[in-house]
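Q: Requesting a structural model of the entry that follows:
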Amino acid sequence: MTLQASPVAAAQHPAAAPRSYPPAHIIGSDAEAIGIAQNLASRFAVDAARRDRERRLPLDELNTCSQAGLWAMTVPKAYGGAQVSYVTVGRVFAILAAADPSIAQIQQNHNSAVFWLWKTGSEQQRAHFLGAILRGARFGNANVDAGPQPVPGPRMSITPDEDGYRLSGRKLYATGALFADYVSTIGQDEQGRRIVAIVPAGHPGMNIVDDWESFGQKTTASGTVIFDNVWVPALNVLPIYRSYEEWPQNAITQISHAGIDAGIARAALDATIAFIRQRASNPSTPPTGPIHSDPYVIFQLGELKTRLHAAEAMLERAGHEIDLCLADPQPDSLAKASIAVAEAKALTTEIAIQAGNQLFDLAGTRSTHPSFNLDRHWRDARVHTLHDPVRWKYAAVGNFYLNGVRPPSSGQT
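A: Predicted coordinates:
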């Protein structure tokens, strides 16, 4: 099925995608961002299992989220935003993911777009696009090239043409594109450096195919985007290679993923505890005694909770290192931020998978009944943690501390 890229009307001008609903609320502080995330999460959690079971795409929830200002929380203060800390970014993503990890994942690439615009955009680009984001515009991605791997360099063609650029190519795993006002897509310039083109929703030549069929993260609609000789003005192209060379772009991208994994883990543990307590209140007690009194169950839950809290603490530490790096972006601070996020991502990956798996060990056979849909926690963890192998994290951390090798600036860490 081929769908238009956004719920808004097709763009009348190739630089901008107009919205048909009121301007978004503007968040004023870190505390407000966390409070809004907590309030929305309590609402999103109510129907999360049903959305997963029936694959109901969360358009209404995304509209609520962006209109509440969360999608603009990292817009710089100089452009009217709250410019929240990356400690707060990690917490917000964890809060949203504990309610519905698909909703959190859809926002993940948008946050990278905000940072690209801030650090590599011209003043005109910043004013135009960051202003749109502050009013509620959403960015989706079309960054992963389709085709057999490995192939050196992106196969996306972004070439200069008539005061603008022409785009042709096919992209996979396009999370957020279906719900976006703008779709960003990565290619290379003539020197082989990474650049991104921003295509407005409904723009001629861009088609979004809702063909996402994974068993996890089912409502992210991370399908395929096809660009067929699309033209965009120069205003819509950014030299994002600078963001990777001069700023902690990898760390900023990855901390959102770590927050999502932490949220999935917390949701799985909360579901486990709630299910055990429900069983404990059942008048028919098993011969071995109440499950909540089983010392092995108590031990395993204690271990899982401890590992979750350790991962959350590392997530906060990683956000702090990013904030320090942004204040002083030197080679050492860039490396420290990247390594701190790698450490956090390693732990959040492991606890997300472990919590989703042990849910059934601890809650018992009845917890596998499809009416509870508790397997969604494991499915979401298993799929989301595949974004980048955790073995890379430990290798990068070990190489840094043992041999003093800084992680690469332009790749996964």
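
Q: contacts and neighbour counts: CA atoms only from here.
A: OK.

Q: show me what contacts the residue nearest the centre of the chain?
A: Central residue of the chain (Cα atoms, centre = their mean): Q108, 2.5 Å from the mean position. By Cα atoms under 8 Å, 6 or more residues apart in numbering, Q108 lies in contact with 253, 256-257.

Q: Quick check: which element contains it?
A: Assigned by DSSP states H and E, Q108 falls within helix 101-120.

Q: Could you do K171 as well?
A: K171 is part of strand 164-174 when elements are defined by DSSP H and E.

Q: tell me the angle of that strand relative to helix 101-120?
A: Between strand 164-174 and helix 101-120, the angle comes out at 150 degrees (axes from the mean of the first three to the mean of the last three Cα atoms, to 10 degrees).

Q: and strand 164-174, how far out from the chain's middle?
A: Centre-to-centre, strand 164-174 and its host chain are 20 Å apart (Cα atoms, centre = their mean, to the nearest Å).

Q: cool, stretch 294-307 as well?
A: Relative to its chain's centre, stretch 294-307 lies at 29 Å (Cα atoms, centre = their mean).

Q: which of the residues in that stretch are buried?
A: 297, 301, 304-305, 307 (16 or more other Cα atoms under 10 Å).

Q: and if you look at stretch 66-81?
A: Those would be 66-76, 81, for stretch 66-81 by 16+ other Cα under 10 Å.

Q: Closest one of the residues you listed to A267?
A: L70 (20.7 Å; Cα to Cα).

Q: How about that closest one, nearest residue that isn't a chain neighbour?
A: A33 (6.5 Å; Cα to Cα, 6 or more residues apart in numbering).

Q: Can you classify H257 by secondary structure?
A: helix (DSSP: H, G, I helix; E, B strand; the rest coil).

Q: Now show me the structure for the sequence below, then we'll compare the two:
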Amino acid sequence: MTQLSQPSPFSPASSIGYEQLAARFRPVFARIAEGALDRERTRTLPHEQIGWLKEAGFGAVRVPLEYGGGGASIPQLVRLLIELAEADSALPQALRGHFAFVEDRLNASPGAARDRWLERFVAGDLVGNAWTEIGDVKIGDVITRVTRSGDRWVVNGRKYYSTGSIFADWIDVYARREDGADVIAAVSTRQSGVIQSDDWDGFGQRTTGSGTSVFENAVVDEENLIDFSTRFKYQTAFYQLVLIAVIAGSGRAVLRDVSEEVRRRTRVYSHGNAASVRDDAQVQQVVGHIAAAVYAAEATGWRAAEAAQHAYEAHFAADPQAEREANVHAELESAKAQIAVAQLILKASTDLFDALGASGTSDSKLLDRHWRNVRTAASHNPLIYKERIVGDWEINGTEPPYVWQIGAGSNGLQPTRK
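A: Just a heads-up that it's a prediction; the model follows:
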């Protein structure tokens, strides 16, 4: 494996065109789409489908070409995630923690430790996440601990919302070291000290594997203990970009399904406007409005992704002020995109029923899954707070927060990707 010495392992602009990149994965996306309805109906976790993506090298799509990865930019990654979300919205969310950890390693200082991770990604390794602790946990408390046990480090704790970890080879665990420092512990799942459960009980995104992860003296190598203070600075914007892609891709699925349902529908209303539903001007209007909403959602996601790409590039420009400004811009762009995209697609996932009538509510079609999935993804990091943060910036120039917290108290910080 070539050892690179430049500060950034990835060129500012991808040398691969999007269509060329997407052509590698579209056949896999099509296979994934074929069974999505049955998986939703039976609540079957997509282990096999995640395996197809691993085999295709999807988890390494952001890894530089020099390392054998796909060399994708962040905007290209977001576009791919939108296409994947159209096939099955659970899969890009299940990979959210993985792509964030990849992004963090791309931002890491050059060296053997970083290169080992890039090699693992290219080999197909996936990383889940385990950050959030629930129950009687005050903001500022981190109950999960990393301690010395003889000549090794071990992790002990319990996490929920550990999206994608049940499919992963590694888990990105937020913990506190015995010296009081907050760290990321990259824990291998190939050990008895990691216990995972599919106990996520949300009404949407049911097959993301967002359940409980328990760590009982789980061993972690010292080089895989990463100080949280070094985490890549545009991480909150990046995490939201994945959810924006989930929602926008769900919108594409709404448009696909409503168009197909209208195309096949034979029964008409006596007070309608045509002898066939597909020729009814008002039904066409509903579908056209949905198409416009999906178009706007995709375009919004792409624009926000460009801001994150700029923040990535600014990290290596040796200009702290420019980097700070780029991070502010990326955070605000993702927040505004989250607000707009959620509103557009939540409405679209309801409006589709105006084109179909009562038969569209048949449980056999499961068309309600689109609204449930979008509503669930849009509930991460409440929209009302994002709207306030954006408004505070526009009025007062107040810099947005880069780590948000959830807990039972009012002191300190406990990062969460909820």
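
Q: The helix or strand just after the strand holding K171 of the first structure corresponds to what range in the second structure?
A: For strand 164-174 of the first structure, the succeeding helix or strand toward the C-terminus, using DSSP H and E, is strand 182-188. Aligned by TM-score structural alignment, strand 182-188 of the first structure corresponds to residues 170-176 of the second structure.

Q: quick check: longest helix of the second structure.
A: helix 281-314 (DSSP state H).

Q: Now do it and helix 96-107, the angle between them.
A: Counting by the same axes, to 10 degrees, helix 281-314 of the second structure points 30 degrees away from the direction of helix 96-107.

Q: What separation do you get for the residue sitting furthest away from the middle of the second structure and E261 of the second structure?
A: Note on the second structure: the largest C-alpha distance from the chain mean falls to S270, namely 45.4 Å (Cα atoms, centre = their mean). S270 of the second structure is 19 Å from E261 of the second structure, where distance means Cα to Cα, to the nearest Å.

Q: now T144 of the second structure
A: T144 of the second structure sits 49 Å away from E261 of the second structure, going by Cα to Cα.

Q: Mind checking which of those two has more residues around it?
A: T144 (21 against 18; other Cα atoms under 10 Å).

Q: The more buried one pairs with which position in the first structure?
A: Matched by TM-score structural alignment, T144 of the second structure corresponds to M156 in the first structure.

Q: Strands of the stretch 1-150 of the first structure, start to end?
A: With strands called from DSSP state E, counting those that start in this stretch, the stretch 1-150 of the first structure shows them at 2-3, 139-141, 144-145.

Q: Distance to V114 of the first structure and mean neighbour count added to those, as CSV?
A: Formatted as CSV, these follow (distance: least, Cα to Cα, whole Å; neighbours: other Cα atoms under 10 Å):
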stretch, distance to V114 of the first structure, mean neighbour count
strand 2-3, 25, 12
strand 139-141, 9, 31
strand 144-145, 19, 21
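
Q: Check how far the strand holding K171 of the first structure sits from its aligned residues in the second structure, on average.
A: Superposing on the second structure places strand 164-174 of the first structure at an average distance of 1.5 Å from its equivalents, by mean Cα distance after the TM-score superposition for the first structure.

Q: That strand: which residues count as buried?
A: By neighbour count with 16+ other Cα under 10 Å, strand 164-174 of the first structure contains the buried residues 165-174.

Q: what does P64 of the second structure align to in the first structure?
A: So, by TM-score structural alignment, P64 of the second structure is matched to P76.

Q: Give me the distance between the closest residue to its match other than its chain neighbours and V114 of the first structure.
A: Distances taken as Cα to Cα, 6+ apart place Q83 nearest to P76 of the first structure, at 4.6 Å, with adjacent residues excluded. Applying Cα to Cα, the value for Q83 of the first structure to V114 of the first structure is 10 Å.

Q: Roughly how far does A280 of the first structure sit from I273 of the first structure?
A: Counting by Cα to Cα, the gap from A280 of the first structure to I273 of the first structure is 10 Å.

Q: before we move on, what about Y241 of the first structure?
A: For Y241 of the first structure, the distance to I273 of the first structure equals 45 Å [Cα to Cα].

Q: what about the two, which has more around it?
A: Using other Cα under 10 Å as the criterion, Y241 of the first structure and I273 rank with Y241 on top: 21 against 16.

Q: was I right about that one contacting V196?
A: No - with contacts counted by Cα atoms under 8 Å, Y241 of the first structure stays clear of V196, the gap being 9.0 Å.

Q: Read off where stretch 381-393 of the first structure ends up in the second structure.
A: Stretch 381-393 of the first structure corresponds to residues 374-386 in the second structure, going by TM-score structural alignment.

Q: Run through who's touching the matching stretch.
A: With Cα under 8 Å, 6+ apart as the test, stretch 374-386 of the second structure has contacts from 202-205, 243, 246-247, 250, 335-336, 338-339, 342, 345-346, 417-418.

Q: so of those, which ones are in helices?
A: When DSSP H is applied, the contacts of stretch 374-386 of the second structure are split such that 243, 246-247, 250, 335-336, 338-339, 342, 345-346 fall in helices.

Q: and which of those residues is nearest to S213 of the second structure?
A: Checking these against S213 of the second structure with Cα to Cα, the nearest one is L243 at 21.6 Å.

Q: What does that closest one correspond to in the first structure?
A: Counting by TM-score structural alignment, L243 of the second structure lines up with H257 in the first structure.

Q: Report the contact partners of that match.
A: 105, 108, 345.

Q: okay, those residues in TSV with distance to T368 of the first structure next?
A: Formatted as TSV, the contacts of H257 of the first structure follow (distance: Cα to Cα, whole Å):
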residue	distance to T368 of the first structure
Q105	25
Q108	30
K345	28
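
Q: which among those residues gets closest to I291 of the first structure?
A: Minimum distance to I291 of the first structure across these is 32.4 Å, recorded for K345 (Cα to Cα).
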